[in-house]
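Asker: With the sequence up front, the predicted model follows.
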Amino acid sequence: MLVVRAETRKDRVMAKIEKDRAENSRQMRSGEGSFIAAGCHLQGDFTFSGPLTVAGSLKGRIKSDGMVIVETQGMIDGILDAAIIIVHGKLNGSALATDSMEIWAGSDVRGNVHTRSIRVDEGSLLTADLTISEVLPEQRLDLSQEASSTEEQTPVPPAVPQRSSSPLPGSNLARRLAAMNENQ
């Protein structure tokens, strides 16, 4: 018996993410990655090559072509642009994860999030405008403009749809009610 499995786009994306994770892990073990230690507080615009682990705090614009891991005691406040973002601690601001984002239990993410794939664990806090899309902007987002334009916007309350007191014509409920009325 011959079994053929067609590879889907999702399978290819997940395989790429796993490959990137393995490469990032290899880089961290070999000392190629960057580490912001607990108790270290940095502010400014930063560009990292390869994986970045944050156990301290970063404030500003952070860009990495690899994986960014925010440890349990770590915090990022500002604009984060990376391939893979994994949050165990706090992330406040705007984030673009071009491959995937993971929000683990006990973490706190607030702001704007754009990603292709997201995992949110039970026990985490996600308070964000969330965009999940296979098609992300061709160019990396200029999240500073987005963050400032969001602050200037006035929130519009959601419209409450008017509900009819009778079921939709042709629905299962309408047919059941009609049958009950005929039997009475």
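Answerer: Looks like it came in fine.
Asker: Going by C-alpha atoms from here, please, whenever you check contacts or count neighbours.
Answerer: Fine.
Asker: Quick check: buried residues in the lengthiest helix in the chain?
Answerer: When every helix of the chain is counted residue by residue (DSSP state H), the longest turns out to be helix 9-29. Using 16 or more other CA atoms under 10 Å as the burial criterion, the residues of helix 9-29 that qualify are 13, 17, 20-21, 23-25, 27-28.
Asker: tell me what that helix is packed against?
Answerer: With contacts taken as 3 or more CA pairs under 8 Å, 6 or more residues apart in numbering; DSSP states H and E, helix 9-29 sits against strand 90-103.
Asker: just the strands in the protein please.
Answerer: With strands called from DSSP state E, the chain shows them at 34-36, 41-48, 52-54, 57-64, 67-70, 75-87, 90-103, 108-115, 118-120, 125-132.
Asker: want to compare, so here's the second one:
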Amino acid sequence: MFQAKQSNNPLSFIAQSCQVKGNLTFSGDILIAGTIEGNLSTSGNVVIEAGGVVKGNIEAKDVTISGNMHGEAHCHKLSIADKGCFEGDIFSEKLEIVESGQFIGQRHLASAKSASKAAVTTSNTKEKTNKEKPNELAEEQPLTEKQ
């Protein structure tokens, strides 16, 4: 009669009494009420609750901070909630700071950084292609008759 709700993004939770050290990779949303010392990467969203602390870099879709974060955040949108504090560099397209939220650091547009990464990747791909197929490049040049 009733079916279990299927979630596209699994939720991971770091409880208040948890202290985690090291680099972490997740596939879904993360809710942090404890302390993480290390880098955090996910394809989902990150929420740092009041009392939660992250000392390291975060790479996620969206980041919401009600606790404290020190490091870099690479995301689409970063929100600093009431009494939330972020110290470091933000690489995002959107930034929202609610009254009483604190931001100490610099904000960089994510699109500029992404564009430079894409340009380097494209350049490297072209160089590899040219090195791997030297005969094809020679064949594309017009041949002239010998006189």
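Answerer: Cool, the structure landed. Please read all numbers here as calculations on a predicted model, not as lab measurements.
Asker: returning to that earlier point: want to throw the strands of the first structure into TSV with mean neighbour count?
Answerer: Output for the strands of the first structure, formatted as TSV (neighbours: other CA atoms under 10 Å):
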stretch	mean neighbour count
strand 34-36	17
strand 41-48	14
strand 52-54	22
strand 57-64	20
strand 67-70	26
strand 75-87	24
strand 90-103	24
strand 108-115	21
strand 118-120	15
strand 125-132	15
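Asker: got those as JSON lines, with distance to residue 177 of the first structure columns?
Answerer: Supplementary listing: the strands of the first structure in JSON lines, determined by distance: least, CA to CA, whole Å:
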{"stretch": "strand 34-36", "distance to residue 177 of the first structure": "65"}
{"stretch": "strand 41-48", "distance to residue 177 of the first structure": "64"}
{"stretch": "strand 52-54", "distance to residue 177 of the first structure": "61"}
{"stretch": "strand 57-64", "distance to residue 177 of the first structure": "60"}
{"stretch": "strand 67-70", "distance to residue 177 of the first structure": "56"}
{"stretch": "strand 75-87", "distance to residue 177 of the first structure": "51"}
{"stretch": "strand 90-103", "distance to residue 177 of the first structure": "46"}
{"stretch": "strand 108-115", "distance to residue 177 of the first structure": "46"}
{"stretch": "strand 118-120", "distance to residue 177 of the first structure": "42"}
{"stretch": "strand 125-132", "distance to residue 177 of the first structure": "41"}
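Asker: Next, the angle from the longest helix of the first structure to strand 75-87.
Answerer: In this structure, helix 9-29 of the first structure runs at an angle of 120 degrees to strand 75-87, with axes from the mean of the first three to the mean of the last three CA atoms, to 10 degrees as the basis.
Asker: What is the distance between helix 9-29 of the first structure and the centre of its chain?
Answerer: Going by CA atoms, centre = their mean, to the nearest Å, the spacing between the C-alpha centre of helix 9-29 of the first structure and its chain's C-alpha centre is 17 Å.
Asker: one step back: got the buried residues of helix 9-29 of the first structure as JSON lines, with distance to residue 173 of the first structure columns?
Answerer: Compiled in JSON lines, these are given as follows (distance: CA to CA, whole Å):
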{"residue": "13", "distance to residue 173 of the first structure": "42"}
{"residue": "17", "distance to residue 173 of the first structure": "46"}
{"residue": "20", "distance to residue 173 of the first structure": "51"}
{"residue": "21", "distance to residue 173 of the first structure": "50"}
{"residue": "23", "distance to residue 173 of the first structure": "55"}
{"residue": "24", "distance to residue 173 of the first structure": "55"}
{"residue": "25", "distance to residue 173 of the first structure": "55"}
{"residue": "27", "distance to residue 173 of the first structure": "60"}
{"residue": "28", "distance to residue 173 of the first structure": "59"}
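Asker: ok, of the residues you listed, which one's closest to residue 176 of the first structure?
Answerer: When those are compared for distance to residue 176 of the first structure (CA to CA), residue 13 wins out at 46.2 Å.
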